Structure formats: structure tokens, C-alpha cells
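Engineer: Sharing a model prediction with you, sequence too.
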Amino acid sequence: MSNFNQERLMQVLVAPQISEKATMVADANEQVVFIVLPDATKPEVKAAVELMFKVQVKSVQISNLKGKVKRFGRTMGRRSDVKKAFVCLMPGQEINFVEGGAA
């Protein structure tokens, strides 16, 4: 973890992906889905998750999602590309995103 720049690691994870599919993946495979920077690497994602959430990561799979072409009124537009990281945690580890929310 020491061979990465601390500031860079704090920026690698953009947001957690919270959706029905991501929840199913989390329940079935002990995985958590994050949206990451387009130039993020697997070792960087692993180090960033371990640093920010204090958990042990078993493995990381990365998927590049191409942006859809959509219509905005009469003009054609394109959604931006997204890179997702599927982080597999060691057994017994978990990340809870809903701590301290409104009751």
C-alpha cells in the first residue's frame, strides 16, 4: 500500500454503485461495486478500498461500461463512459454504506 500516492488513492473511488443488480452481486458473491476513475488500475482500487474502509480485499475485477447514445430533444447525445470495479472482500469482511442515516 505504501507504493501508491495517498492523495491519488483518496480520489480513485468515485462512488459506490447502489442498485438492484449491485445488491444481488453483493449478497451472492461477497462483492461490493464501485465506480472508479477511468485510468484506475486493479492494485490502485485494492489499495484505495483497504485504506478508506479498513477491510481486507481478496480480489478486484474491473469492467468498462461504454456510454449509451441517447436523444436529448432533437439532438443526439452520448452518456459518458464509466469504469466499474467489483471488489471481492475476504470472508467475514463487510462495508456498510447506510450507517448513521436518517431514521
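Structural biologist: Great, that's in hand.

Engineer: CA only for contacts and neighbour counts going forward, please
Structural biologist: Fine.

Engineer: And the residue of the chain most remote from its centre, how close does it get to residue 68?
Structural biologist: Here the chain reaches farthest from its C-alpha mean at residue 74, the gap being 33.7 Å by CA atoms, centre = their mean. Distance of residue 74 to residue 68, computed by CA to CA, to the nearest Å: 16 Å.

Engineer: in the longest helix anywhere in the chain, what's buried?
Structural biologist: Counting residues, the longest helix found in the chain (DSSP state H) is helix 42-53. Buried residues in helix 42-53, counted by 16 or more other CA atoms under 10 Å: 44, 45, 46, 47, 48, 49, 50.

Engineer: In addition, the following structure is provided for comparison:
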Amino acid sequence: MKNPLLRPWLTEKSTGLTEKKGQYVFKVKLDADKTDIKKAIEEKFGVVVKSVRTVNCLGKSKRQFTRKGVLQGKKSDWKKAIVTLAKDQSIDYYSGSTQKGEG
């Protein structure tokens, strides 16, 4: 599989996990498994991954009320990975080596 990582998932809760427990949260592809995620993070950021936990998140149902009736739809399902790093290791999301659009 190509790179299963889509982007870091930055919320208040994920930032708290990073500060307290050294865990980082990423949005990943639905078909990604834990070993692929571990390899991708170790290669991309040069860190040692201790463990990976994954969560399948269901997309929200949406309704829009219009003059012609009710339009119903659903957002896409997605998956997130909670990655625990080895002690004294960290990931810098904003370092120049991992940003796109250089040069």
C-alpha cells in the first residue's frame, strides 16, 4: 500500500493526548492496517512507534429541507489512528521536511 496517512488530526482532545501521553492522532485511509500505519510514520518522521490503535468513524447523516422536499445524504466514513511513540520521542507536524509545496 502507498502512504496510508492522510493528515494529522488536530483537535483539543488530540493535542491533550500529545501533551500528556505522547500520543499522536492521524486521519488514515479506510483500508490501512496497523502495520502499514506504523511503517509509514517511522519512515516519514524518523521515530520509533510503540503502538498503534485505530478507530473506524461513521460519517454523519445530513438532511436539508428545501421547498421541493427533504434532501438526505451522508458524509463519508473515515478512520483515525492513535499512535504512541517510544519515550522521549516527538513529531513536529510543522517541520520543513514534511511540508508540501517546497521549491
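Structural biologist: Sure, I can see it. Given the structure is predicted, the values throughout are model-derived calculations rather than measurements.

Engineer: Tell me the one of the buried residues of helix 42-53 of structure 1 nearest residue 20 of structure 1?
Structural biologist: The shortest gap between residue 20 of structure 1 and any of those belongs to residue 49, at 21.6 Å (CA to CA).

Engineer: quick one: buried residues of stretch 12-31 of structure 2?
Structural biologist: Neighbour counts over stretch 12-31 of structure 2 (16+ other CA under 10 Å) mark 14, 15, 17, 18, 22, 23, 24, 25, 26, 27, 28, 29 as buried.

Engineer: End to end on that stretch, go ahead and measure it.
Structural biologist: One end of stretch 12-31 of structure 2 to the other measures 26 Å (CA to CA).

Engineer: residues in structure 1 matched by it, start to end?
Structural biologist: Residues 20-39 of structure 1 are where stretch 12-31 of structure 2 aligns, taking TM-score structural alignment as the criterion.

Engineer: roughly how far is the matching stretch from the heart of the chain?
Structural biologist: The gap between where stretch 20-39 of structure 1 is centred and where its chain is centred comes out at 6 Å by CA atoms, centre = their mean, to the nearest Å.
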